[in-house]
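Undergrad: model this:
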Amino acid sequence: MNQIDYSIPAAPDEHHGAGREVESQADLASLRPLPRISIHAFCESDALQRTVERMARDRRMTKVNMRITNGSIEAAANMFASSPTPNLIIIETDTDPGHLLGELAPLAEVCDPSTRVILVGQYNDIALYRDLIRSGISEYLVGPVQMADLLASVAAIFVDPEAEPLGRSIAFIGAKGGVGSSTIAHNCAFGISNLFSTETILADLDLPFGTANIDFDQDPAQGIAEAVFAPERLDEVFLDRLLTKCSEHLSLLAAPSILDRTYDYGGTAFQPVVEILQRSAPVAVLDLPHTWSEWTRSLLAEADEVVITAVPDLANLRNAKNMLDALRKLRPNDHLPHLVLNQVGMPKRPEIAPSDFMEALEIEPAAILPFDVQLFGNAANSGRMITEVDAKSAAAETFSQICHIVTGRTEMRKIRKGGLSKVLGMLRRK
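TA: Next comes the predicted model:
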């Protein structure tokens, strides 16, 4: 079976530097987070300033110290004559090729040897590009520059292509408690590991009430609590001792699921755990509890993919809308989270029609799972996944569909849309 490709793009060549095409969403999604570096951008146009500001808000820039100044090459040279230079300087200029190298000379005199420079110019001239690269400029881009181009250029400089590949993180969260988000997360982790023969780690982040150990019929002595509360010990060797093998390609980082202490965390408590998971396996599935705190907000902002699970009622519609709105702001350069509508068609329960539910959110569903108490109940009580209980069921096929979508192997299917007046009316009254 094919393995999931989680490598970064190759560094751009000189032809890319002299006027690359706009990066696609897939190219942007494949970029890895940048390390802790400092960047100072000098922008002469409002367009580039907006592009740099948009890049600064990207989740891959979380660790970067970014500063933006309205100015030219001369302004940069004057500023750094009396202050240390950052790791990277981005400079916009409209100077013609014949005078550009001379204009850069004062800046070269005050730059630290380790400082890198990306130049954004107006001339698509390959001879100029070669001269600039020979003189020590790291990259030359022809304006107007797209955000993805600029971010890819920075990543090509500071993300080591020889480093170990960084796995993708997929975060699952419910729009409301009890909607089946954990069940979907566990079945998807199992499905990804089996369908694609890809090493996958499932991390149960609901420390007091997590159910992954029950769903996989495991009783590990150690798990995620040891990783969270002893971050100074956390490395690949320590993580390997905490993992429980669930199948050939799936390992579990289980929650303790006991109430012998309170589980209070800081905003970045789980980030070291997620980083080590991404270095340890191509796919890390994060099962988040239904809560909105600094640490869940942080993980949702930085995950490669987000899956929200909801059931078709008004409270779920309101919560899902609020979550989507919040994540649009937290992840401005990523596609919207995937939404799974679960437990559809429960007998005697008034429901919002799936087409109305999705149209109110202005989103297409990744999947719709019908209510099937017999199948899901049997799987839960026997500690098995849906495909192990009935591989030919409609639910098993739906989980396969979700696995393909969240790993980028297929596009979402369309659903028929219906009327909205009743649903929107209910939302307005809330």
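
Undergrad: switch to C-alpha atoms for all contacts and neighbour counts from now on
TA: Noted.

Undergrad: can you give me the strands for the stretch 201-350 of the chain?
TA: 244-245, 250-253, 283-287, 305-310, 338-344 (DSSP state E, counting those that start in this stretch).

Undergrad: looking at those strands, which is buried most?
TA: strand 283-287 (a mean of 28; mean count of other CA atoms under 10 Å).

Undergrad: any idea how far the most centrally placed residue in the chain lies from residue 30?
TA: Against the mean C-alpha coordinate of the chain, by CA atoms, centre = their mean, the closest residue is residue 304 at 2.1 Å. Residue 304 is 9 Å from residue 30, where distance means CA to CA, to the nearest Å.

Undergrad: again, but for residue 400
TA: With CA to CA as the criterion, residue 400 and residue 30 are 22 Å apart.

Undergrad: hang on, the earlier thing: would CSV of the strands of the stretch 201-350 of the chain with distance to residue 40 be doable?
TA: Conversion of these to CSV gives the following (distance: least, CA to CA, whole Å):
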stretch, distance to residue 40
strand 244-245, 45
strand 250-253, 40
strand 283-287, 33
strand 305-310, 29
strand 338-344, 35
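
Undergrad: out of these, the one nearest residue 65 is which?
TA: Nearest of the strands of the stretch 201-350 of the chain to residue 65, taken as CA to CA: strand 305-310 at 24.4 Å.

Undergrad: packing partners for the closest one?
TA: strand 168-174, helix 181-195, helix 314-330, strand 338-344 (3 or more CA pairs under 8 Å, 6 or more residues apart in numbering; DSSP states H and E).

Undergrad: please identify the most buried of those.
TA: By mean count of other CA under 10 Å, the helices and strands packed on strand 305-310 have strand 168-174 as the most buried, with a mean of 27.

Undergrad: what sits against residue 85?
TA: Residues near residue 85 by CA atoms under 8 Å, 6 or more residues apart in numbering: 110-112, 115.

Undergrad: Proceed likewise with the subsequent sequence, for comparison:
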Amino acid sequence: MSAIDYEFDTGSRSNRDQHDGAHTGDVEALRPLPRISVHAFCISDGFHRIMDQCAVDRRMGRVSLKITHGNIAAAASMFSSTPTPNLVIIETDAGPRELLNELAPLAEVCDPSTRVIIVGRYNDIALYRELMRNGISEYIVAPFTMADVMAAIASIFVDPDSEPLGRTIAFIGAKGGVGSSTIAHNCAFGISSLFSTETVLADLDLPFGTANIDFDQDPAQGIAEAVFTPERLDEVFLDRLLTTCGQNLSLLAAPSMLDRGYDYERGAFQPIMDLLQRTAPVTVLDLPHTWADWTRAVLADVDEIVITCAPDLANLRNMKNMLDALKKMRPNDKAPHLILNQVGMPKRPEIAPNDFFEPLEMQPVAIIPFDAQLFGTASNSGRMISEMDAKSPTAETFSQIAHLVTGRATIKKPKKAGLGSLIEKLRKK
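TA: As a prediction, this is how the structure comes out:
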């Protein structure tokens, strides 16, 4: 032990090795951070910008983050009169010899449970070892990214031996009646059957949800009990609310009743989403076409978003607005997946797919033709498209979407579900 004992609580250094993959800058590979308090002290504009980026990232949504312009001395002065947070991040330009001496006053005012990350200028292995030996949790040297900082935090506060959080996929329509729920239900069924993965389909449209109809179920309980009695939520209670729809598929059904008003606070769905993430490998959320605080909160917190639209002007406008809003809400996440549905409806004027997506500067992952017979028969019989006709182009499209949203494949070109010459005719109009 060094003559200078800083008495920081180091925790296990094995975490560092567990998270080396996250230090590559792949922010999407990072898991959401727990509810912790973090105070960052910056001396450069560059590091301040990186911490600002962290502050608005969805994976930091539960973190209480403060950012202050100041050095180690400023941190020691502040914490001499106020409690220290769970984590202190301090940027310094001090050399190896000076750094250890400058940390001494901070060590005297830090709570034993507080962790410390140092952001320094010198790539010195001897310095690193000395810092680790004296209780510093992590030492970061430039160049680094926002993902590196968040990965360093995760290496301290996320247990690498715990079960990984489940993947959450939200489906929403750019307009009502575009078939978003049907696509969500078929994709949930596909994920559960194709990959033999335990999947939960949660119908968040409490007054008008159709998941119970599409799967020919009439459960007595469902998501309403989870939302309106969050104090009862645990794994046992959740098991009672779930309805089995297949070998690996469970349904958290909406009541689909109008006996009450369905007004929610912003975080109303957060407890059930947290529980589903801990207990289900994949959760598919069927969101109604509405834009409220609770909808925004759900969309900000999920791993993947799929937006369904139909080829008309109102859908194009709504899609553009949603993409702009989601980009502000999720600045460090990839763009949502877009699906163009109900293409080729008889006697309906439509915007050609190329013209529809040109102003969005994005391409759809799937183009699904209007097929009243196939979808109507499946809905009325309480069955999925792959159950009706497993070899149909539409069933293959749902299979490809299931691969995409679970990270098992990348669709480079939109699947056209058998449109064939129809697309060519649309392009010629």
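
Undergrad: for residue 197 of the first structure, find the nearest of the strands of the stretch 201-350 of the first structure.
TA: strand 250-253 (9.3 Å).

Undergrad: would you map the helices across the stretch 101-250 of the first structure?
TA: Using DSSP state H, counting those that start in this stretch, the helices found in the stretch 101-250 of the first structure span residues 126-134, 147-158, 181-195, 212-215, 224-229, 236-242.

Undergrad: how big's the offset between the longest one and the second structure?
TA: When the second structure is superposed, helix 181-195 of the first structure averages 0.4 Å from its matched positions, counting by mean CA distance after the TM-score superposition for the first structure.

Undergrad: just to revisit the earlier point, looking at the strands of the stretch 201-350 of the first structure, which is closest to residue 143 of the first structure?
TA: strand 305-310 (30.7 Å).

Undergrad: got the contact list for that closest one?
TA: By CA under 8 Å, 6+ apart, strand 305-310 of the first structure touches 168-176, 179-181, 300, 316-317, 320, 337-342, 406.

Undergrad: likewise stretch 240-247 of the second structure?
TA: Under CA under 8 Å, 6+ apart, the answer for stretch 240-247 of the second structure is 192-193, 215, 217, 219, 221-223, 225-226, 250-253.

Undergrad: so how far is that stretch off the chain centroid?
TA: 24 Å (CA atoms, centre = their mean, to the nearest Å).

Undergrad: what stretch of the first structure does stretch 46-54 of the second structure fall on?
TA: Stretch 46-54 of the second structure corresponds to residues 47-55 of the first structure when matched by TM-score structural alignment.

Undergrad: what's the average distance of the matching stretch to the second structure?
TA: Relative to the second structure, stretch 47-55 of the first structure is 0.4 Å off (mean CA distance after the TM-score superposition for the first structure).

Undergrad: flag every buried residue along that stretch.
TA: 48-49, 51-53, 55 (16 or more other CA atoms under 10 Å).

Undergrad: try stretch 267-282 of the second structure
TA: 268-273, 275-282.

Undergrad: in helices, which of these appear?
TA: Among those, the members falling in helices (DSSP state H) are 270-273, 275-279.

Undergrad: mind putting those into TSV with distance to residue 292 of the second structure?
TA: Shown next, in TSV, are those (distance: CA to CA, whole Å):
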residue	distance to residue 292 of the second structure
270	14
271	18
272	18
273	17
275	22
276	22
277	23
278	26
279	27
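
Undergrad: contacts only, for residue 128 of the second structure.
TA: Residue 128 of the second structure is in contact with residue 139, counting by CA under 8 Å, 6+ apart.

Undergrad: out of the helices and strands packed on strand 305-310 of the first structure, which is closest to residue 260 of the first structure?
TA: helix 181-195 (22.5 Å).

Undergrad: list of residues touching the closest one?
TA: Taking CA under 8 Å, 6+ apart as the rule, helix 181-195 of the first structure contacts 172-174, 198-202, 211-212, 215, 249-250, 285-288, 308-310, 385-386, 399-400, 402-404.

Undergrad: off-centre distance for it?
TA: On CA atoms, centre = their mean, the centre of helix 181-195 of the first structure falls 18 Å from the chain's centre.

Undergrad: what does stretch 192-211 of the first structure give?
TA: For stretch 192-211 of the first structure, the distance to the chain centre is 17 Å (CA atoms, centre = their mean).

Undergrad: hmm, residue 395 of the first structure is touching residue 369, no?
TA: Yes: counting by CA atoms under 8 Å, residue 369 is a contact partner of residue 395 of the first structure at 6.5 Å.

Undergrad: between these two, who's got more neighbours?
TA: Between residue 395 of the first structure and residue 369, counting by other CA atoms under 10 Å, residue 395 is the more crowded of the two (21 against 18).

Undergrad: residue in the second structure paired with that one?
TA: Aligned partner of residue 395 of the first structure by TM-score structural alignment: residue 394.

Undergrad: correct me, but its match touches residue 368?
TA: Yes: in terms of CA under 8 Å, residue 394 of the second structure counts as a neighbour of residue 368; the distance is 6.8 Å.

Undergrad: circling back: as TSV, the helices of the stretch 101-250 of the first structure with distance to residue 332 of the first structure would be great.
TA: TSV is the format used below for the helices of the stretch 101-250 of the first structure (distance: least, CA to CA, whole Å):
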stretch	distance to residue 332 of the first structure
helix 126-134	32
helix 147-158	12
helix 181-195	24
helix 212-215	31
helix 224-229	29
helix 236-242	32
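
Undergrad: what's the closest of those to residue 379 of the first structure?
TA: Shortest distance between residue 379 of the first structure and these, using CA to CA, is found for helix 212-215: 7.9 Å.

Undergrad: contacts for that closest one, please.
TA: 182, 186, 204, 219-220, 252, 254-255, 379-385.

Undergrad: and which of the residues you listed is nearest residue 70 of the first structure?
TA: For the contacts of helix 212-215 of the first structure, the nearest to residue 70 of the first structure is residue 204 (46.0 Å; CA to CA).

Undergrad: which ones are touching the residue lying closest to the closest one once chain neighbours are set aside?
TA: Of all residues not flanking residue 204 of the first structure in the chain, residue 287 sits nearest, at 5.0 Å (CA to CA, 6 or more residues apart in numbering). Contacts for residue 287 of the first structure (CA under 8 Å, 6+ apart) come out as 171-173, 181-182, 185-186, 202-206.
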